[in-house]
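Peer 1: turn this into a structure:
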Amino acid sequence: TGLTDDTIPLFAERGVAIVPTLVNIATFPALADGGESKFPRWSAHMRRLHERRYDTVRSAYDAGIPVFVGTDAGGSLAHGLAAAEVGELVTAGIPPVEALAATTWAARRWLGRPGLDEGAPADLVVFDEDPRADVRVLGAPRRVVLNGRVVG
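Peer 2: From the prediction side, this is the model:
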């Protein structure tokens, strides 16, 4: 959230990846409202971060910074928000296929995990429609296969 025009080139030059957690940043206005009377400078800062969130992420992406999906879930946010985060990346201007890659094959590659290679372990998620055409389908999988077993 705190990337600036000065720091974006440094991240790009050094190959530092970001995980913007835009679903978490969506909570900033409510947090700012709650702290307004006691922490007005902090509240104003939180509002500024929220207002420029999409521009910040798009600028980072345009600069070549690897962008991946995460949510900071588990504290004040419930788990299961990755599909919404992919949608937020698209809203920020990242092409849908790149937003999907940020949560799947590109993330695996960044982490040094095998991709879709013959003989590699694989889990599957099946959708009624192609998520490359509309990432919103990510929130409603038809089937989930983990370790060779249908779990959903």
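Peer 1: C-alpha only now, for contacts and for neighbours.
Peer 2: Will do.
Peer 1: tell me if V145 really is in a helix.
Peer 2: No. Using DSSP: H, G, I helix; E, B strand; the rest coil, the assignment for V145 is strand, not a helix.
Peer 1: this one as well, want them side by side:
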Amino acid sequence: MRFPRWADHMRRLHARRYETVRAAYDAGIPIYTGTDAGGGLAHGLVGQEVAELVKAGVPARDALSAATWGARSWLGRPGLTEGASADLVVYDADPRADVRVLTTPRRVVLRGRVVG
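Peer 2: Below is the predicted model of the structure:
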């Protein structure tokens, strides 16, 4: 191994990831999803990232907010209003009850067309 001290440090960080995330949440630090930040999940697995937040002790509604409306608000994007365009994802169950459904969407509608 080329950098054993660094690798050991990263393993220790990974071992306490849930504790660290929960402490940040409890301290009121805003948490948002984004799997392109070099974490343990491949890019594009936001549903799994939300599930990891719940596993860390973040309530499901707040974990969903981290990937949806909360992140949108933080980015300064306007909310949805009547007549506004919107993409949507349809699930078989309410993700607030079980965030695992985020990994298995029934339909994806993008710019008014069903694409998945």
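Peer 1: TM-score for this pair?
Peer 2: Once superposed, the chains reach a TM-score of 0.90 (TM-score structural alignment, normalised by the length of structure 2), with 115 aligned residues with a CA RMSD of 1.9 Å.
Peer 1: look up the closest residue to the aligned residue in structure 1 for P95 of structure 2, ignoring the ones flanking it.
Peer 2: Alignment note (TM-score structural alignment): P95 of structure 2 maps to P131 of structure 1. In this structure, P131 of structure 1 finds its nearest non-sequential neighbour in V137, 5.8 Å apart by CA to CA, 6 or more residues apart in numbering.
Peer 1: could you give the residue range in structure 1 aligned to stretch 26-34 of structure 2?
Peer 2: Stretch 26-34 of structure 2 maps onto residues 62-70 of structure 1, going by TM-score structural alignment.
Peer 1: gap between the matching stretch and the chain center?
Peer 2: Its chain's C-alpha centre and that of stretch 62-70 of structure 1 lie 9 Å apart, by CA atoms, centre = their mean, to the nearest Å.
Peer 1: what's the local residue count around the match of P95 of structure 2?
Peer 2: By the criterion of other CA atoms under 10 Å, P131 of structure 1 has 16 neighbours.
Peer 1: hang on, the earlier thing: endpoints of the match of stretch 26-34 of structure 2, how far apart?
Peer 2: End-to-end span of stretch 62-70 of structure 1 (CA to CA, to the nearest Å): 19 Å.
Peer 1: same deal with stretch 32-52 of structure 1?
Peer 2: 15 Å.
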